[in-house]
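Visitor: structural data only, the sequence is not supplied:
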């Protein structure tokens, strides 16, 4: 039996468009001789739909669209479609109004629904806000023709995303009382399928494959994993759907970060999955992060209705990386780089920005800001007279640039990409209504040291980011001879402290005991807390690590907490 895995890129709420993607995949599956088609979690409405689920009209239209789709799908193909369904027991039992479900469609009819049993609430997930967990193990039987009219029944065990992530023998603990995998094994499943919308983070595919390999070996059951691809707001989905046989050996892998239709094949004689096409894994973390960021910015713009982007170019490494990502996502002709030199801009920075523009082949314009700075000085002179040049004057330069970029974005319907990295966002080394302006913060989850690593990886075969940009000391250039290290520790030290504090939740004292200066640690952790109000007003940023400043980051602004 051939199983087709539709690795789809849905748009949130586009029920008609998403249904068309499922239908197109079904036609291709039939051409490939498949008997069963799998689609990702909530494939009809896209994941995560968030508070669209509070709209009864949206749920009703989703149900209607499923009925229409079921009638259109090829009669000879069994299809699983993800959607939100009403919980009929919600009022009488005081339960949540919806289920996160998979509809089983056979011969043009909806046969039954399977409900997700484990609902995550950590990081970016908040599924218990909307859904009631399923109460029973999910199985169905499909019959494969063996010739001469003999039909061989195959029991398919159905899991939805998180249902696979609770095997205590792999994790060393249980996060939920139930283990759907164990239940399906006890119920005699011949194959376990998992229909996912699992967000990307760097290195996650290795973890997925290790977990699924363990589960397939432990239960002696082959596993087919179908994952969503594409980006929705801050979340990126890498796809990379896979199939493993009951020995835990990889037999199929789809392409990462792109739409795909993967075919897995189950042999009833061997009671096992047999090898088909295995797409090679990506070589390193820089390559996968690059592909994730390109897909993230491309989908964000496309799904929000933008075709062109604008970026402020300073001659620094952050804006250079964002410009390179944008060129890859949109093509050079759809990227406008804006150079906005001030009297404090070094000749080297201007020439570096010009060299970058030449390397990328993007459109560009230069808008000097000296006259605007003079105008602000004259307006503020009665109030600022007798005071020293300081942060207020430095920030004015950034805000002038931010206003110019927003004016261009508004005038020509461009998407403004902000260029701040995670290290800067963490400690507030950024200006509200200035360099933080934009519709998307492309690298706000990429630490400064990783920015350098990405640029060096990008330059492996030819110079894309000028070497002079990579090699020079980073500077905001808002006053004479300024360097980032005037205000911050060296980035290798800063990023390690930030990783321990933000990702590993270590206290300042723990970080100091790991060998860092007490004064530096106290300064950095205090800056992180003080910058919360800035992050709350920042544009959405693409999530590529396990702890991003996005929907999974829920820190109060006004708080007083003592870290030991």
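Guide: Arrived safely, thanks for sending. No experiment lies behind these values; they were computed from the predicted model shown.

Visitor: rest of the way, CA atoms for contacts and neighbours
Guide: Fine.

Visitor: next, count neighbours for residue 100.
Guide: Residues near residue 100, counting by other CA atoms under 10 Å, number 26.

Visitor: want to compare, so here's the second one:
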């Protein structure tokens, strides 16, 4: 059997464009003698469409493209993902019972469509419950950015509704490929990740059921976002299927989309990673390059050796994700050309990195930089900003705002709302400067030139609220808001060394591994008042934030227990080593003085309440490109709540104060 995996770029909300792409790939497959071509999950309209899935008319519109694809299946078998609104379930089953979705709306399936020679494919054993040539998804993810349970009815739900065993309705399709009959099982994305979905003490393993029912090949159609280590995770899942199925395991074809989608608050990248596995669950052929569309051709009787994946470093993979996310901006608006971008270039490392990334994504001709100094901005930072702009070859403008800040202060001081004659505080005056830069200048300059402006905040600032609402909490997109500060530094080093191969982001902005700066270097500062230095314990707080926001989120009491057990330095290194390549946890604790128990608790008492207190800023922030396993936006779903210590936290605090003066590391 000659198979093609269509690792295609899917553009959400653009079904005409997607189907044109599919038809082109089908034509190419036919020209190469392919008998079966397999496309990704929800490749017609995209996967992350939000509540568009609740719009029956829009779903019917997406389904209208099925006819075009059915006709294209003449002379070939095709499998692809699309929505199916099951309005004829009563007619098929000859009953008068109502069969709605679980929310009372129309029953919808995230489904695989299988056509061959212009007709829906037949199952090995047909049933009246499921429509011809259509297989719904069994496992509906309901975590991170996924909301399948909100919109779709699963294969498991169908079996329960009709009181039948899954094995009765999970059947492979019978395809006649050049005169030879082949039983092909199809499944969707999460169906591969079945180990955690349990029923009657067993995994809900559709792959095993399909093989037991005669499948000679399994095709998994995915819309699976990139995260670091995702390919290894996919390989591990296939090995689990092999273990569950034993010697009867069959070749497994995994096809994933490329491109970028969004949920309104996050920009989500899809890396592809399409892979063919042999009947031992080992990868033998995979896509050549992440994020690239590719038609992968494969003869089932070919002999391949097992392949080893050469993966990029963590920071290199995050770089690719950010560039893909930025390039997606034109797809959000349906534009043909890349956007023009206005960047506030302060002379700090964050804005220098964002400017560099935007030049790589959009070209230097589309990037405009603006430096907006007051009397608090040093010559060093102004020189650093100019250095970056010159090295990138972008337009650079200096717009001083000291007079605007003074005028705003005068006007606001004269407004006596409560009759007390109250004047602006130092913090108020700092925020006025930030708001002038973000709201008065950057947003209006972007509007003037038909451009967008960027949010330059990193993840640590986003978490702690170290930014001004309606000032630097603004912009169309937040390219680095899922990078901690140490990741910002490491990505800057990566760009200088690997991409630019010269100093573009100034070395004076780059600290050593313990966040120490030389005399001539520039420490991070908002420069909103005299001698201001950012208050964070950098690198230490970065690792702490990773622990707090990780997929398996850690509470203050967990961090305190690590301190008590003498393993906090090791836990810090677990988060830092994949980025820095060094174990620096204990040295960091000493550098910031948090080996002292009182200082450690004081810092925790500052850090955690600030994270909770600043939810109100995060919910108003622009969309963030996801680069971690748990990003602010819609990945981490937050409510605006006060901070309150738990009883356990109070007990652990007392224990530390009464029993531990200095941290004792355990090897």
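Guide: Now that the structure is in, tell me what you want to look at. If you're wondering where the values come from, they're calculated on a predicted model, not measured in any experiment.

Visitor: may I ask which helix or strand encompasses residue 528 of structure 2?
Guide: Secondary structure from DSSP states H and E places residue 528 of structure 2 outside every helix and strand.

Visitor: right, and it touches residue 433 too?
Guide: Yes - between residue 528 of structure 2 and residue 433 there is a contact under CA atoms under 8 Å: 7.1 Å.

Visitor: okay, those two: which has more neighbours?
Guide: Using other CA under 10 Å, the more surrounded residue of residue 528 of structure 2 and residue 433 is residue 433, with 26 against 21.

Visitor: what lines up with that one in structure 1?
Guide: Correspondence of residue 433 of structure 2 to structure 1, assessed by TM-score structural alignment: residue 397.

Visitor: ok, its match touching residue 478?
Guide: Yes - counting by CA under 8 Å, residue 478 is a contact partner of residue 397 of structure 1 at 7.1 Å.

Visitor: quick one: contacts for the match of residue 433 of structure 2?
Guide: By CA atoms under 8 Å, 6 or more residues apart in numbering, the residues touching residue 397 of structure 1 are 342, 369, 373, 434, 478.

Visitor: surely it is within a strand?
Guide: No - counting by DSSP: H, G, I helix; E, B strand; the rest coil, residue 397 of structure 1 falls outside a strand, being helix.

Visitor: ok, it to residue 345 of structure 1 distance?
Guide: According to CA to CA, to the nearest Å, residue 397 of structure 1 and residue 345 of structure 1 sit 11 Å apart.

Visitor: shared neighbours, the two?
Guide: residue 478.

Visitor: SS state for residue 311 of structure 1?
Guide: Secondary structure assignment for residue 311 of structure 1 (three-state DSSP): strand.

Visitor: with adjacent residues omitted, what lies nearest to it?
Guide: residue 337 (5.0 Å; CA to CA, 6 or more residues apart in numbering).

Visitor: can you confirm that neighbour is in a strand?
Guide: Yes - with three-state DSSP as the criterion, residue 337 of structure 1 is part of a strand.

Visitor: residues contacting it?
Guide: Applying CA under 8 Å, 6+ apart, the residues near residue 337 of structure 1 are 310, 311, 312, 313, 323, 357, 362, 363, 364, 365.

Visitor: need these in JSON lines with distance to residue 67 of structure 1 and neighbour count, can you?
Guide: Below are the contacts of residue 337 of structure 1 laid out as JSON lines (distance: CA to CA, whole Å; neighbours: other CA atoms under 10 Å):
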{"residue": "310", "distance to residue 67 of structure 1": "43", "neighbour count": "26"}
{"residue": "311", "distance to residue 67 of structure 1": "45", "neighbour count": "25"}
{"residue": "312", "distance to residue 67 of structure 1": "48", "neighbour count": "27"}
{"residue": "313", "distance to residue 67 of structure 1": "50", "neighbour count": "29"}
{"residue": "323", "distance to residue 67 of structure 1": "44", "neighbour count": "29"}
{"residue": "357", "distance to residue 67 of structure 1": "51", "neighbour count": "26"}
{"residue": "362", "distance to residue 67 of structure 1": "47", "neighbour count": "19"}
{"residue": "363", "distance to residue 67 of structure 1": "48", "neighbour count": "15"}
{"residue": "364", "distance to residue 67 of structure 1": "50", "neighbour count": "19"}
{"residue": "365", "distance to residue 67 of structure 1": "52", "neighbour count": "13"}
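
Visitor: from these, which two are the most distant?
Guide: Between any two of the contacts of residue 337 of structure 1, the greatest separation by CA to CA is 14.0 Å, found for 323 and 365.

Visitor: quickly note the distance from the match of residue 433 of structure 2 to residue 365 of structure 1.
Guide: Using CA to CA, residue 397 of structure 1 is found at 18 Å from residue 365 of structure 1.

Visitor: how about the helices in the stretch 501-650 of structure 2?
Guide: In the stretch 501-650 of structure 2, the segments counted as helices under DSSP state H, counting those that start in this stretch are 540-549, 556-565, 568-580, 585-591, 597-613, 615-618, 647-659.

Visitor: okay if I get the ones you listed as CSV plus distance to residue 52 of structure 2 and mean neighbour count?
Guide: What follows is these, written out as CSV (distance: least, CA to CA, whole Å; neighbours: other CA atoms under 10 Å):
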stretch, distance to residue 52 of structure 2, mean neighbour count
helix 540-549, 29, 22
helix 556-565, 39, 18
helix 568-580, 37, 19
helix 585-591, 46, 19
helix 597-613, 31, 17
helix 615-618, 24, 19
helix 647-659, 43, 13
